[in-house]
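Chemist: give me coordinates for this.
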Amino acid sequence: MLTIFIKELNSYFSSLVAYITIVIFLTAMGLFLWLFPDTSILEYGYAGLDSLFNIAPYLFMFLIPAITMRSLAEEKKEGTFELLATKPLTDWQIVLGKYLAALALVIIAILPTGIYYYTVYHLGGVEGNIDSGAVIGSYIGLILLGGAYVAIGIFCSSITKNQIIAFTIAVFLSFFAFSGFDSISQLLALQKIDDIIINLGINHHYQAISRGVLDTRDLLYFLSVISIFLVLTKTILGGRKW
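Modeler: As a prediction, the model looks like this:
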């Protein structure tokens, strides 16, 4: 697994994928946080990173599928997966190695946003007048969200040889998993079970963690989503006939 992890991470940084992802994410976050009037903290009049954590899930819906779309689809298209499968590696080692490499890239992209926290911490009229507990919770939630999106993206890459198709399906599934259940719960016919449906969506659990409260139910939810899609990916690979 470590071999796959290092190989995948090196492939990201030996191409423009990693650099483009990090630059786009940080630039977009900076624009939303400081410049755009509707989300700028300079317009809010108080120190906080709410806009960053509200916008990040939607940026990740596109950036993470762009990272993961090639993970298995390219291997299948180029015919290199057969060579990979002949090595002393289990399907789980391949899946986890690719998953952890993509997740590591996501975390690397998130880390520099700590500069924004440092800036906002010293920006308020009273230095340190920021809810650090909520910020820490939001970062944990963002990493867990990224982990869920990566698992979805790896799964989508396993079901097709076409990277564009893998990207499109991953964007749709990520959006539906995050916002789709909230929309479904608004249907009149489902109002009696709207709480149950909302609980199925990522957004509910992400917002709960972002408040700085680490509930084991929210953690188990994210781990369950990640596990389900990784198991599905392993199942697809286990039944391969290419």
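Chemist: hey, let's count contacts and neighbours off CA atoms from now on
Modeler: Noted.
Chemist: report the buried residues of the longest helix along the chain.
Modeler: For the chain, the helix with the greatest residue count under DSSP state H is helix 132-158. Buried residues in helix 132-158, defined by neighbour count with 16 or more other CA atoms under 10 Å: 134-158.
Chemist: what's the following helix or strand after the strand or helix carrying Thr21?
Modeler: Per DSSP states H and E, Thr21 falls inside helix 17-30. As assigned by DSSP H and E, the chain's next helix or strand after helix 17-30 is helix 41-44.
Chemist: next one: the residue positioned nearest the centre of the chain from Gly114, what distance?
Modeler: By CA atoms, centre = their mean, the chain has its centre lying nearest to Gly146, at 2.0 Å. Counting by CA to CA, to the nearest Å, the gap from Gly146 to Gly114 is 17 Å.
Chemist: then Val126?
Modeler: For Val126, the distance to Gly114 - CA to CA - is 19 Å.
Chemist: next one: Tyr44
Modeler: From Tyr44 to Gly114 the distance is 20 Å (CA to CA).
Chemist: returning to what we had before: the longest helix of the chain: how far from the chain's middle?
Modeler: 4 Å (CA atoms, centre = their mean, to the nearest Å).
Chemist: could you also give me the structure for this next sequence, so I can compare it with the first?
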Amino acid sequence: MITILKKEINEFLDSLIAYVAIGIFLTGIGLLMWVFPDTNVLDYGYASMETLFSLAPYVFMFLIPAITMKAFAEEKRSGTIELLYTLPFRDIEIVIGKFLAGFLLVVFSVLPTLIYYFSLSYLGNPVGNIDTAGITGSYIGLILLGGIFTAIGILSSALTGNQIVSFILAAFLCFAFYAGFDSIASINVWLETSFIIEQIGILSHYETLSKGLIDLSDVIYFLSMIVLFLYLTKIILNVQKG
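Modeler: Model prediction:
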């Protein structure tokens, strides 16, 4: 697994995809937080990182599929997938290795946004007047969300040999699981089952963490979804191997 992780990290660092994706993410979030009207914190009037945590999930829907789209799709296109299967690794080790590589890259892309926290803390009146507990919970939620999106991206890449198809499929699934179930639950036909439908989706759990309320049930939900998508990826690989 460690060998797969190192291989994937080296491939990411040797390609422009990772640098471009992270650069676009940081530039987009930076513009939204500090420049664009209606979303920048300077016009907002108080030290808050709500803009980052409310908009980052939608940026993630494009950033993470761009990072993960080549995980298995490129292996299939280039024909190296058969070589990968001949190595002394179990399928689950290959899946976890590729997942961890993508996830670490996502975490790395989020880390520079800590500069925004320290900047806002300095700009607060008085200095340091910022909701640190809430921001900590929001960062935990954002990292866990990145984990689910990465697992979805790995699954999508395993389903196809085309990187573009993998990207589109992953972006759609990320949106569907993030906001789709919440939208379906809001339709006034489900009665008492609407809450259950809402809980299947990511949004309600993410919003709870974004308020600084670190509930164990929400953390378990995120971890369970990651395991589920990785397990589905393993099943798909087994089927494709025949």
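Chemist: Provide the TM-score value for the superposition.
Modeler: The TM-score (TM-score structural alignment, normalised by the length of structure 1) is 0.98; 242 aligned residues with a CA RMSD of 0.9 Å.
Chemist: now Met33 of structure 2. Nearest residue, chain neighbours left out?
Modeler: Asn40 (4.2 Å; CA to CA, 6 or more residues apart in numbering).
Chemist: counterpart of the one you found over in structure 1?
Modeler: Structural correspondence for Asn40 of structure 2 with respect to structure 1 (TM-score structural alignment): Ser40.
Chemist: please apply the same query to Thr193 of structure 2.
Modeler: Thr193 of structure 2 maps onto Ile193 in structure 1, by TM-score structural alignment.
Chemist: please name the nearest non-neighbouring residue to that match.
Modeler: Take Ile193 of structure 1 and drop its neighbours on the chain: the residue closest to it by CA to CA, 6+ apart is Ser185, 7.6 Å away.
Chemist: pretty sure the one you found contacts Ile198?
Modeler: Yes: shown here, Ser185 of structure 1 and Ile198 form a contact pair, counting by CA atoms under 8 Å, at 6.3 Å.
Chemist: coming back round to it: quick one: the match of Asn40 of structure 2 and Met29 touch, right?
Modeler: No: counting by CA under 8 Å, Ser40 of structure 1 does not reach Met29; the two are 10.3 Å apart.
Chemist: residues contacting the helix or strand encompassing Tyr117 of structure 2, please?
Modeler: When elements are assigned from DSSP H and E, Tyr117 of structure 2 belongs to helix 114-123. Residues outside helix 114-123 of structure 2 that contact it (CA atoms under 8 Å, 6 or more residues apart in numbering) are 47-49, 127-130.
Chemist: that one against structure 1, how far on average?
Modeler: In the superposition against structure 1, helix 114-123 of structure 2 averages 0.4 Å from its aligned positions (mean CA distance after the TM-score superposition for structure 1).
Chemist: report the angle between that helix and helix 132-159.
Modeler: Inter-element angle recorded for helix 114-123 of structure 2 and helix 132-159: 160 degrees (by axes from the mean of the first three to the mean of the last three CA atoms, to 10 degrees).
Chemist: now helix 114-123 of structure 2: buried residues?
Modeler: Buried-residue list, helix 114-123 of structure 2, by 16+ other CA under 10 Å: 116-117, 120-121, 123.
Chemist: likewise stretch 100-111 of structure 1?
Modeler: Across stretch 100-111 of structure 1, burial judged by 16+ other CA under 10 Å covers 100-107, 109-110.
Chemist: hmm, back to that, I'd like the buried residues of helix 114-123 of structure 2 as TSV, with distance to Ile22 of structure 2 appended.
Modeler: Output for the buried residues of helix 114-123 of structure 2, formatted as TSV (distance: CA to CA, whole Å):
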residue	distance to Ile22 of structure 2
Tyr116	16
Tyr117	19
Leu120	22
Ser121	24
Leu123	26
